[in-house]
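Undergrad: with the input below, show me the fold.
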Amino acid sequence: MKLGLMTGYSGSTLRIPLDTIKHAESLGYDSVWTAEAYGADAVTTATWILANTSTIKVGTAIMQMPARSPAMAAMTAMSLSHLSGNRFIVGLGASGPQVVEGWHGVPYGKPVTRLKEYIAIMKTIFAREAPATFDGVQYQLPYTGEGATGMGKPLKSILHCNAEIPIFAATITPAGVKAAAEVADGFFPVWMDPGQYHVFEKPVNDGFAAAGNKTLKDFEIAPFVRVIIGDDVEKCMQPIKDNLALYIGGMGARSKNFYNDYAKRLGFEEEAVKIQDLYLDGKKAEAAAVVPDELVDACNLVGPPDRIRDRAQRWLEAGKAGHVSTMLLGADTSKEGLELMAGIVG
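TA: Here you go, the predicted model:
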């Protein structure tokens, strides 16, 4: 099992924690990942990190697919791969309707269909076996829809893709996980209980079957994991509870919240309903208080170092089974936390 590090979203100003990233690189961390919402973008920050490091891989978690065409994403990936010595990893996601339609001004469409078509086009461009053409629901190359001139021409990338560029997908729905297992090289399940791989097992296996020739040896699972060190376990859990309440309670509408559904599949159905009711009623602190300690503990590592070492054994076992490939530690992981996890994972 490998270790990675998230850099998180930007605030009103943009700061990249290069000292922390370089320390992770010196400890043997495999990767570092950037993010985007509707502020700083993931590609520019990834480029900056690649230019200031030498061995650690850099990925995007995520590039919002509706924000850029598949061809643009492929051009970006090949360019960064060439310039970095093949250290760039593509991480894609659908984002949400609020950002896609409110910020980018394009239809949200069908996220699973978009993922499959997007990756198919990128891989066609990478392969350079012929000029890129595609006739899909979300994408057509050349474009022939409304406003087309009819002058579009199939093109082959001038730049060659000299090394394999991994593509990861962010998803937690059964349909999305199946699609990722079929067409991508890995996926981010946001948070994950390493002891409950069964939540993903069927869609992963269905995706492998659709691909025809894949197993867990060919597919990476990289959940986000918060590591917070402190003597007071309850205090360490609090910021995670606040974050989980936001996702389980406030992400999406009452009738359509993928994170709420995911919490239910993990065995916290009653709590998920209460968290959403409270959060949507504006009672955010009360919603966070309902987040079970068991959920926080299952998906994260908190408390004194000895407790974290003990709890980390579940993750190591999941790694041996192929159920977790990389633990992506939170952007708030301390220097002590980075070093502790490097010692545990080895």
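
Undergrad: hey, let's count contacts and neighbours off CA atoms from now on
TA: Fine.

Undergrad: mind checking what secondary structure Leu328 has?
TA: The three-state label given to Leu328 by DSSP: H, G, I helix; E, B strand; the rest coil is strand.

Undergrad: wait, isn't it in contact with Leu3?
TA: Yes. Shown here, Leu328 and Leu3 form a contact pair, counting by C-alpha atoms under 8 Å, at 6.1 Å.

Undergrad: please give the structure of this sequence too, so both can be compared:
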Amino acid sequence: MKLGLQLGYWGAQPPTNHAELVSVAEEVGFDTMFTAEAWGSDAYTPLAWWGRETTRMRLGTSVIQLSARTPTACAMAALTLDHLSGGRHILGLGVSGPQVVEGWYGQKFPKPLARTREYIDIIRQVWAREAPVHSDGPHYPLPLTGEGTTGLGKNLKPITHPLRPDIPIMLGAEGPKNVALAAEIADGWLPIFYSPRIATMYNE
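TA: Model (predicted):
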């Protein structure tokens, strides 16, 4: 069994003991540390800050919200941390919910499964760096064209060569369709409200 340290996201004030927790977890052999975000602290800053003191543990987000970053911005953050950590990053993603997406990020919450599929496809194009990144949309069209644009947008490849083209992607998923999507397109599943006993009952 591999153990992970879930640091979560901050409350009203920054935590005072997380550096100590990370140090002890590394020392006793934990496999992974995770950070999260809601509508306060972000996930990547503390992951990089405390992760810099580690040499072995994998550094994961569990989870970051799709609507907080465009797919290419997410891919940039992930490939940057993967370089800085020597190939120890795990990208945990989640769609969040309409309360946060519409109420905090000011974005629409249409077709979360289709958005997730398109988002991950773009991320993997960035990391593969085989060709300029392209998406026909409809959620994240690249390049963006049409009314209100300059028409000067062009398909680009990342300037920085990713350390790994296959950084693991894990999906935070609850409903059966989202869990099935995680099994189809992701490298792992980050469950919540999960009971091994219930899973066993369904498999009997």
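
Undergrad: mean deviation, the host helix or strand of Ala77 of structure 2 versus structure 1?
TA: Element membership of Ala77 of structure 2, judged by DSSP states H and E, is helix 71-84. Mean deviation of helix 71-84 of structure 2 relative to structure 1 after superposition (mean C-alpha distance after the TM-score superposition for structure 1): 0.5 Å.

Undergrad: which secondary structure elements does that helix sit against?
TA: The contact analysis (3 or more C-alpha pairs under 8 Å, 6 or more residues apart in numbering; DSSP states H and E) places helix 71-84 of structure 2 against strand 89-94, helix 112-128.

Undergrad: the last one: which residues count as buried?
TA: Applying a neighbour-count criterion of 16 or more other C-alpha atoms under 10 Å, one finds 112, 115-116, 118-128 buried in helix 112-128 of structure 2.

Undergrad: what angle do that helix and helix 71-84 make?
TA: 50 degrees (axes from the mean of the first three to the mean of the last three C-alpha atoms, to 10 degrees).

Undergrad: and Val296 of structure 1, what does it touch?
TA: When contacts are counted by C-alpha atoms under 8 Å, 6 or more residues apart in numbering, Val296 of structure 1 touches Met237, Ile240, Lys241.

Undergrad: would you map the strands across the stretch 101-250 of structure 1?
TA: Secondary structure of the stretch 101-250 of structure 1 (DSSP state E, counting those that start in this stretch): strands located at 134-135, 140-141, 167-170, 186-188, 220-221, 224-225, 227-229.

Undergrad: closest one to Val177 of structure 1 among these?
TA: Minimum separation from Val177 of structure 1 across these (C-alpha to C-alpha) falls at strand 186-188, 7.6 Å.

Undergrad: now the angle from the helix holding Ala77 of structure 2 to strand 89-94?
TA: Helix 71-84 of structure 2 and strand 89-94 are oriented at 150 degrees to each other (the same axes, to 10 degrees).

Undergrad: using TSV, please lay out the helices and strands packed on helix 71-84 of structure 2 together with distance to Leu181 of structure 2.
TA: Shown next, in TSV, are the helices and strands packed on helix 71-84 of structure 2 (distance: least, C-alpha to C-alpha, whole Å):
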stretch	distance to Leu181 of structure 2
strand 89-94	12
helix 112-128	7
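
Undergrad: residue in structure 2 paired with Ile172 of structure 1?
TA: The alignment partner of Ile172 of structure 1 in structure 2, by TM-score structural alignment, is Glu174.

Undergrad: distance check, its match against Leu66 of structure 2.
TA: Per C-alpha to C-alpha, to the nearest Å, Glu174 of structure 2 is found 15 Å from Leu66 of structure 2.
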